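In: For reference, the sequence and a predicted model appear below.
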Amino acid sequence: MIQLGLIGKGIQRTQVHQLHQALGELCGITVNYQLLDADQEPQLSLEQRVQRAIAEGYRGVNVTHPFKAEVSAMVKQRGAVPETLGSYNTLIFTDGNIRGENTDYSGFKAGFQRTFGPLEPGRVLLLGSGGVGRSIAFALGELSAREIFLYDTRPETALALAGVLQAAGYPCATVTGDNLTEVATQADGIVNATPIGMYQYPGIPLAKTAIQAPSWGFDAIYTPMNTEFMIAMDASGAQTMSGYELFLNQGVNAFEHFTGISLDRDAAIQFYLQKRSQSC
């Protein structure tokens, strides 16, 4: 048996434990996956949570909102992550070592290709420059996005990410509230990488009137899947990829990192979806 977990806040609606347990069943491994919700012990820091997981024999943990920005300080070994990305959401514990992986980055790339096939990202407006936004920005760069436009309610966060992306050779620029609508109406793709739309943070991160005729759209949120942003994207006629696709692909990647087992991605995802449909 292997012990895994998710560290985050307000995570009781997630399916991640069910996904990892199903993948374990597929591989003949018993997986005990715990939801380590900060709502239950708000006084603990991320470091305290991670150290307790190590002491209790966990193989590793996934980390989500609002702790992602703190993860890099705990990583002792960088995994299959671009050096300049500097962001992690998966920690693997081995012999006192903490290896960091970023399955938002790898999962978005895989999900984009599964969903859109040969479609090129084109000019992309990315809403949100921290946490998952940073990971998606690097993935878009590797997918040959023509230009990435970064918008964040904290302008300094967008500026910092723009500098890193430009240094890595990816064309990008920052956007302010003054020209956000103009950029949105001209974008080939629009990505929501903010928490706006989650059950805890209802709403939409961009005026619906700014979503006119993009080729594609993606919302990193999957609880719920029918966010206002996704509804507006569907209404515009754009092809869409939901956060559920990212969830599935990053989950497969995380399981591979935790176990060292290589999965047939399509077969693994189909196995989980079939099990879930049978349990509903």
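Out: Received, thanks.

In: When you work out contacts or count neighbours from here on, use the C-alpha atoms and nothing else.
Out: Will do.

In: Helix or strand: which one has the residue nearest the centre of the chain?
Out: With distances taken as CA atoms, centre = their mean, residue 104 lies nearest the centre of the chain, 3.6 Å away. Residue 104 belongs to helix 103-116 when assigned by DSSP states H and E.

In: The helix or strand that comes right after that helix packs against which elements?
Out: Next along the chain after helix 103-116, taking DSSP H and E as the criterion, comes strand 123-127. Helices and strands touching strand 123-127, as assessed by 3 or more CA pairs under 8 Å, 6 or more residues apart in numbering; DSSP states H and E, comprise helix 132-142, strand 147-151, strand 189-192.

In: deepest of these, which one?
Out: Neighbour counts (mean count of other CA atoms under 10 Å) averaged over each of the helices and strands packed on strand 123-127 peak at strand 189-192, with a mean of 26.

In: How far does whatever helix or strand comes next after that strand sit from its chain's centre?
Out: Going down the chain from strand 189-192, the next helix or strand is strand 216-219, by DSSP H and E. Distance of strand 216-219 from the chain centroid (CA atoms, centre = their mean, to the nearest Å) equals 13 Å.

In: repeat for stretch 172-183
Out: Counting by CA atoms, centre = their mean, stretch 172-183 comes out at 23 Å from the chain centroid.

In: Can you give me the buried ones in that stretch?
Out: 172-176, 180-181, 183 (16 or more other CA atoms under 10 Å).

In: Comparison target, given below:
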Amino acid sequence: MSAAPSPVTLASPSPGLRAALIGAGIGASRTPRMHVEEGRALGLDYGYDLIDADQLMTRDIAALLDQAQADGLAGVNVTFPFKRAALDHVDSIAPSALAVGATNTVVFGPDGRVAHNTDYAGFAEGFRRDIGTQAQGCALLLGAGGAGGAVANALLDSGVRLLFVQDVDTAAAEALVTSITARLGAGRVRLAGDLRVAAAAADGIVNATPVGMAKLPGTPLDMALVEPRHWVADIVYFPLETAFLQQARAKGCHGIDGSGMAVFQAVLAFELFTGRKPDPARMRATFDSFT
């Protein structure tokens, strides 16, 4: 499998463009409306569908990608639980996805299936806008899956000097630590080990697990480990105010919800699918219009 050509070839804007989101339990996603309304604002005939593996009763990402491409889609966004697995079913991998080890955006075009990752830049932009003057020396990341890899790299490239990584899948956490160490050198990332020790050392705690989603309620760690001095961030956005954020804010923590990552990853994916630059403020307004 080769790296993607540079510059990345974008889908050509044309009438009847269609894209979709592939995931499991995604009925509450705000992504379709952001894409469709932005397409309408730019005068595009642009549709965006949901391909929900839970509704289709399948976890065969290869078959889902095959069908989406056969249906003539310009590309698909990919979410939980397929962000890593989808990399095995593309023709080339853009640097953004190669660095993270996962994809959330697959473009179908003249270069075949090209895997991108807009989660990295999406989280980084939302984090930059919302972190303010909070200390960023050390952070604890919960979750080393497809989204966790993007968030880990974004945190370390956005000011965090030391990152502790924890995942119930120890092998996934170890693989992420190894990957980041290869890219940034020793001393920037460690396995969390004892969460009490890692949380005590951290300035902030980030949830990059699916815990907190409507279908997976709860908190990703014992909230007794969260102190008022911590800033906390969550990538879950349905619900926007997760139990993790609610309980942390109640303690006085500075909180960052999943809206920034959700909006800015969609901004970048929209451009990859359509070849047109969207208006981030307009897409944010669409996101915020949900009740």
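Out: Arrived safely. Just so it is clear, the model here is predicted, and its values are computed rather than measured.

In: picking up where we left off before, just checking, what residue in structure 2 corresponds to the residue nearest to the centre of structure 1?
Out: Aligning on TM-score structural alignment places residue 104 of structure 1 opposite residue 119 in structure 2.

In: Not counting sequence-adjacent ones, nearest residue to its match?
Out: Closest residue in space to residue 119 of structure 2, ignoring its immediate chain neighbours: residue 265 at 5.2 Å, by CA to CA, 6 or more residues apart in numbering.

In: so who does the one you found touch?
Out: Applying CA atoms under 8 Å, 6 or more residues apart in numbering, we find residue 265 of structure 2 in contact with 118-123.

In: Same question for it, what's its three-state structure.
Out: Following DSSP: H, G, I helix; E, B strand; the rest coil, we place residue 265 of structure 2 in the helix state.

In: What residue in structure 1 is paired with it?
Out: Match for residue 265 of structure 2 (TM-score structural alignment): residue 250.

In: For the equivalent of residue 131 of structure 2 over in structure 1, give its distance to residue 208 of structure 1.
Out: Taking TM-score structural alignment, the alignment pairs residue 131 of structure 2 with residue 116 from structure 1. Distance from residue 116 of structure 1 to residue 208 of structure 1, counting by CA to CA, to the nearest Å: 23 Å.

In: Now do the contacts for residue 36 of structure 2.
Out: Residue 36 of structure 2 sits in contact with 46-48, where contact means CA under 8 Å, 6+ apart.

In: any chance of those residues in a markdown table, plus neighbour count?
Out: As requested, the contacts of residue 36 of structure 2 are exported to a markdown table (neighbours: other CA atoms under 10 Å):
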| residue | neighbour count |
| --- | --- |
| 46 | 21 |
| 47 | 18 |
| 48 | 21 |
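
In: so which of those residues would you say is closest to residue 40 of structure 2?
Out: Comparing the contacts of residue 36 of structure 2 against residue 40 of structure 2 with CA to CA picks out residue 46 as the nearest, at 7.2 Å.

In: residues in contact with the closest one?
Out: 15-19, 36, 39-40.

In: Tell me the most packed of the residues you listed, by neighbour count.
Out: residue 19 (29 neighbours; other CA atoms under 10 Å).

In: between the helices and strands packed on strand 123-127 of structure 1, which one is nearest to residue 80 of structure 1?
Out: helix 132-142 (12.8 Å).

In: Now that closest one on structure 2. Mean distance?
Out: When structure 2 is overlaid, helix 132-142 of structure 1 sits 0.8 Å from its aligned residues on average, using mean CA distance after the TM-score superposition for structure 1.

In: Contacts for that helix next, please.
Out: By CA under 8 Å, 6+ apart, the residues outside helix 132-142 of structure 1 that reach it are 85, 87, 102, 104-106, 108-109, 121, 126-127, 148, 161, 165, 170-171, 193-194, 220.

In: 7 Å instead, please
Out: Residues from elsewhere that reach helix 132-142 of structure 1 (CA atoms under 7 Å, 6 or more residues apart in numbering): 85, 104-105, 108-109, 170, 193.

In: matching residues in structure 2 for that helix?
Out: The alignment of helix 132-142 of structure 1 onto structure 2 (TM-score structural alignment) covers residues 147-157.

In: Equivalent analysis for stretch 45-57 of structure 1, please.
Out: Stretch 45-57 of structure 1 covers residues 60-72 of structure 2 once aligned (TM-score structural alignment).

In: so which of the contacts of residue 36 of structure 2 comes closest to residue 258 of structure 2?
Out: Closest to residue 258 of structure 2, out of all of the contacts of residue 36 of structure 2 and judged by CA to CA, is residue 48, at 21.1 Å.

In: What residues does that closest one make contact with?
Out: 18-20, 32, 35-36.
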